[in-house]
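Undergrad: Below are the sequence and a predicted model; questions follow.
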Amino acid sequence: MKSLFRSMALVGAVTLAAMPAAVVAQEIAVIVKTTSSNFWQNVNRGAQAGMEGLDGYTMSFDGPASESDIAAQVNMVDNAINRGVAGIVLAPSDPEALVPSVQRAYESGIPVVIIDSMLAEGAEEYYQAFLSTDNQAAGELMAQTMIDAIGTEGQIAIMSYVPGVGSEIGRVGGFTDYIEANSDIEIVNTLYSQSQMATALNQTTDMLSAYPELDGIFGANEPTAVGMGRAIVQAGRQGSLTALGFDGNEDLQQFVRDGVLEAIAVQGSFQMGEMGVQTVVDLLAGEEVEEFINTGVVVVTADNIDSDEAQNVLY
């Protein structure tokens, strides 16, 4: 696969060399799920850091206003291909819908590095590396955190985000499977916020009302966990149930400090951007890269939130 890509990249380079100078700009397009999230803005900061000292390259950063606007993200990838970018770093919002565009990039000799969420099975031949938290392992880690907090019995709820997204499948699937395999805890419901904070707030409010004896609740990404935390505060349930979140913006950090959330699992979002850009540059230089690069996760609690390990991933 790698040798075929390099051959295609050479063809692409010859084609680009024949184009006007304005088109030959060595642009690396970083396209994320949405630009309206601190998580993805931290990916942007990491990508900018990865560009430092790279002479001859420029970087663009783009993403839809909402993670659910999949058509807009497809258009962004297609537009990047049309303008002849040197490489693409992509966090796909949908595992199926982005495959044709990534295939087209591959056929155009443009290296693609996927971050955060995998594409559908069978699409691996069209991209050269996948950088992510091991979401299944992270979900299992949070499940064990829940068991440690409430024991092996009780009722919990899951506040998820966009069904079918690669990170959601691994993260929530890992959490669910681990709870079911290692405890008698009942998962009373799983709701999907579409990564909208206000939706998560309303859904959590309804969940807390429907299950007043709920022992625990898990918010599986940044906007969902923020909405969940705000609902817990508004309902006066702080301290009466174990709440776990995912990601690490300022709101979630404050929830941990205030005891609203017992813990948050924080991904290396900065590392996704920085290492994503660097991996594209390595591919353009003809170097071999690892097909999977784990960018890690840190469980942050009130006890370790000020440690160097936590501060290096919080944003």
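TA: In hand now; what should we look at?
Undergrad: Could you use CA atoms for every contact and neighbour count after this?
TA: Will do.
Undergrad: Okay, buried residues for stretch 39-52 please.
TA: By neighbour count with 16 or more other Cα atoms under 10 Å, stretch 39-52 contains the buried residues 39-51.
Undergrad: Please look at D62 and T35 and confirm they touch.
TA: Yes. With contacts defined as Cα atoms under 8 Å, D62 counts as touching T35 at a distance of 6.7 Å.
Undergrad: Quick one: the strands in the stretch 151-300 of the chain, in order.
TA: If DSSP state E, counting those that start in this stretch is used as the criterion, the strands of the stretch 151-300 of the chain fall at 155-160, 186-192, 216-219, 242-246, 263-267, 292-294, 297-300.
Undergrad: can you redo those strands as TSV with mean neighbour count?
TA: Conversion of those to TSV gives the following (neighbours: other Cα atoms under 10 Å):
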stretch	mean neighbour count
strand 155-160	22
strand 186-192	16
strand 216-219	27
strand 242-246	28
strand 263-267	26
strand 292-294	16
strand 297-300	22
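Undergrad: Rebuild the ones you listed as TSV, extending it with distance to T176.
TA: As requested, the strands of the stretch 151-300 of the chain are exported to TSV (distance: least, Cα to Cα, whole Å):
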stretch	distance to T176
strand 155-160	9
strand 186-192	8
strand 216-219	10
strand 242-246	14
strand 263-267	16
strand 292-294	22
strand 297-300	18
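Undergrad: mind checking which of those is nearest A29?
TA: Of all those, it is strand 292-294 that lies closest to A29, at 19.4 Å by Cα to Cα.
Undergrad: quick one on the thing from earlier: may I ask which two of the buried residues of stretch 39-52 are separated the most?
TA: F39 and M51 (18.8 Å).
Undergrad: then this one, side by side with the first:
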Amino acid sequence: MQFTRRSVQTAAALAVLGGLLASPALAQDKPKIALVMKSLANEFFRTMEDGAKAHQKAHASEYTLVANGIKNETDTAAQIKMVEQAVAQKASAIVIAPADSKALVPAVKAAIDKGVIVINIDNQLDADALKEKNITVPFVGPDNRVGAKLVGDHLAKSLKAGDKVGIIEGVSTTFNAQQRTLGYQDAMKAANITVVGVQSGNWEIEKGNTVA
């Protein structure tokens, strides 16, 4: 398969879990890992799922994998239910790409309270919400603000000072969307280019085209 940032990111999270679950304190007979993603209608998460399945296939004797994703990027309630189901099905660990940086924290807290290891990927859980629940969750993923600034810097080379641009961001309540917007704004400010507006496309091509 072709390896991309998203598939490598997921494999890295699974590798981290493999090390944790192999420790004497946590070792058990073939632990179950639940991968809880956002919309599988999004190619990004289909590729993430492929990467996870490839890693599990290469380590089939070490753990089993259950991969699930929601129907659309904003179906937070369905994703919360997936976390609850993973706990009920005795998952040893959950790898989650949360649809909402704050709304998933109570479900994550409940899982941790049940002894489930949780690893956060893709969209980082809200730091204040985690602090309020008195929990820490390891994050495996990129610096979205830095990455977005690099993209903005590249675009700025094709523009000139005084030009105007708009931003179509992802789901506004997600940390990665917020960070990408900030990074892009950083680049535009540095190039003296005006951002005239920010609209949410909810990570969906059709909605993005509509708000454009």
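TA: Structure received. All values reported here derive from a predicted model rather than from experimental measurement.
Undergrad: What TM-score do the two superposed chains give?
TA: Scored against TM-score structural alignment, normalised by the length of the second structure, the superposed chains reach a TM-score of 0.80; 187 aligned residues with a Cα RMSD of 2.3 Å.
Undergrad: So for N75 of the first structure, which of the strands of the stretch 151-300 of the first structure sits nearest?
TA: Go through the strands of the stretch 151-300 of the first structure one by one with Cα to Cα and the one that ends up closest to N75 of the first structure is strand 186-192, at 24.9 Å.
Undergrad: which residue numbers in the second structure go with the closest one?
TA: Structural correspondence for strand 186-192 of the first structure: residues 194-200 of the second structure, per TM-score structural alignment.
Undergrad: Quick one: residues contacting the counterpart of A86 of the first structure in the second structure.
TA: Matched across to the second structure, A86 of the first structure falls on S92, judged by TM-score structural alignment. Residues in contact with S92 of the second structure, defined by Cα atoms under 8 Å, 6 or more residues apart in numbering, are P31, K32, I33, G115, V116, I117.
Undergrad: For the first structure, which segments count as helices?
TA: In chain order, the first structure shows helices spanning 2-17, 38-51, 70-82, 99-107, 135-150, 166-182, 197-210, 222-234, 250-258, 269-284, 308-311, with DSSP state H as the criterion.
Undergrad: any chance of those in TSV, plus distance to A91 of the first structure?
TA: Written out in TSV, the entries for those read as follows (distance: least, Cα to Cα, whole Å):
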stretch	distance to A91 of the first structure
helix 2-17	21
helix 38-51	9
helix 70-82	10
helix 99-107	11
helix 135-150	14
helix 166-182	10
helix 197-210	20
helix 222-234	15
helix 250-258	22
helix 269-284	10
helix 308-311	24
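Undergrad: I'd say D134 of the first structure and F292 touch.
TA: No. At 9.7 Å, D134 of the first structure and F292 do not qualify as touching, with contact defined as Cα under 8 Å.
Undergrad: what's near enough to touch the most centrally placed residue in the second structure?
TA: In the second structure, the C-alpha closest to the average C-alpha coordinate belongs to D122, at a distance of 2.4 Å (Cα atoms, centre = their mean). By Cα under 8 Å, 6+ apart, the residues touching D122 of the second structure are A97, P98, V140, G141, P142, N176.
Undergrad: Tell me which residue of the first structure matches up with it.
TA: Taking TM-score structural alignment as the alignment basis, one finds that D122 of the second structure is matched in the first structure by D116.
Undergrad: and what of S101 of the second structure?
TA: By TM-score structural alignment, S101 of the second structure lines up with P95 in the first structure.
Undergrad: Skipping its backbone neighbours, what lies nearest its match in space?
TA: Leaving out its chain neighbours, the residue that sits closest to P95 of the first structure by Cα to Cα, 6 or more residues apart in numbering is L119, at 4.1 Å.
Undergrad: Against E222 of the first structure, how distant is G245 of the first structure?
TA: Here the criterion is Cα to Cα, to the nearest Å. By it, G245 of the first structure lies 8 Å from E222 of the first structure.
Undergrad: Next: S101 of the first structure.
TA: Counting by Cα to Cα, the gap from S101 of the first structure to E222 of the first structure is 27 Å.
Undergrad: ok, these two, which is more surrounded?
TA: For S101 of the first structure versus E222, the count of surrounding residues by other Cα atoms under 10 Å is larger for E222: 25 against 18.
Undergrad: Now do the same for Q179 of the second structure: its match in the first structure.
TA: Q179 of the second structure maps onto G170 in the first structure, by TM-score structural alignment.
Undergrad: Test my guess that that match contacts E140.
TA: No. Under the contact definition of Cα under 8 Å, G170 of the first structure does not touch E140, with a separation of 9.4 Å.
Undergrad: farthest-separated two in the contacts of D122 of the second structure?
TA: When those are compared pair by pair using Cα to Cα, the farthest-apart members prove to be P98 and P142, with a separation of 14.8 Å.
Undergrad: neighbour count winner among those two?
TA: Between P98 of the second structure and P142, counting by other Cα under 10 Å, P98 is the more crowded of the two (26 against 16).
Undergrad: Just list the residues touching the more buried one, thanks.
TA: Listed by Cα under 8 Å, 6+ apart, the contact set of P98 of the second structure reads V36, M37, K38, Q79, L104, N120, I121, D122, N123, Q124, L125.
Undergrad: Mind checking which of the residues you listed are in strands?
TA: Among the contacts of P98 of the second structure, DSSP state E puts V36, M37, N120, I121 in strands.
Undergrad: Enumerate every residue touching the second one.
TA: Spelled out, it's M37 of the second structure. Going by Cα under 8 Å, 6+ apart, M37 of the second structure touches F45, A67, N68, G69, I70, Q79, I96, A97, P98, A99.
Undergrad: top of those by neighbour count?
TA: Greatest neighbour count in the contacts of M37 of the second structure, by other Cα under 10 Å, goes to A99: 31 neighbours.
Undergrad: Surely it touches D75?
TA: Yes. Taking contacts as Cα under 8 Å, A99 of the second structure lies within contact range of D75: 7.4 Å.
Undergrad: dump the residue contacts of the residue opposite V43 of the first structure in the second structure once aligned.
TA: If you follow V43 of the first structure across to the second structure using TM-score structural alignment, you land on M48. Residues in contact with M48 of the second structure, defined by Cα under 8 Å, 6+ apart, are R6, S7, T10.
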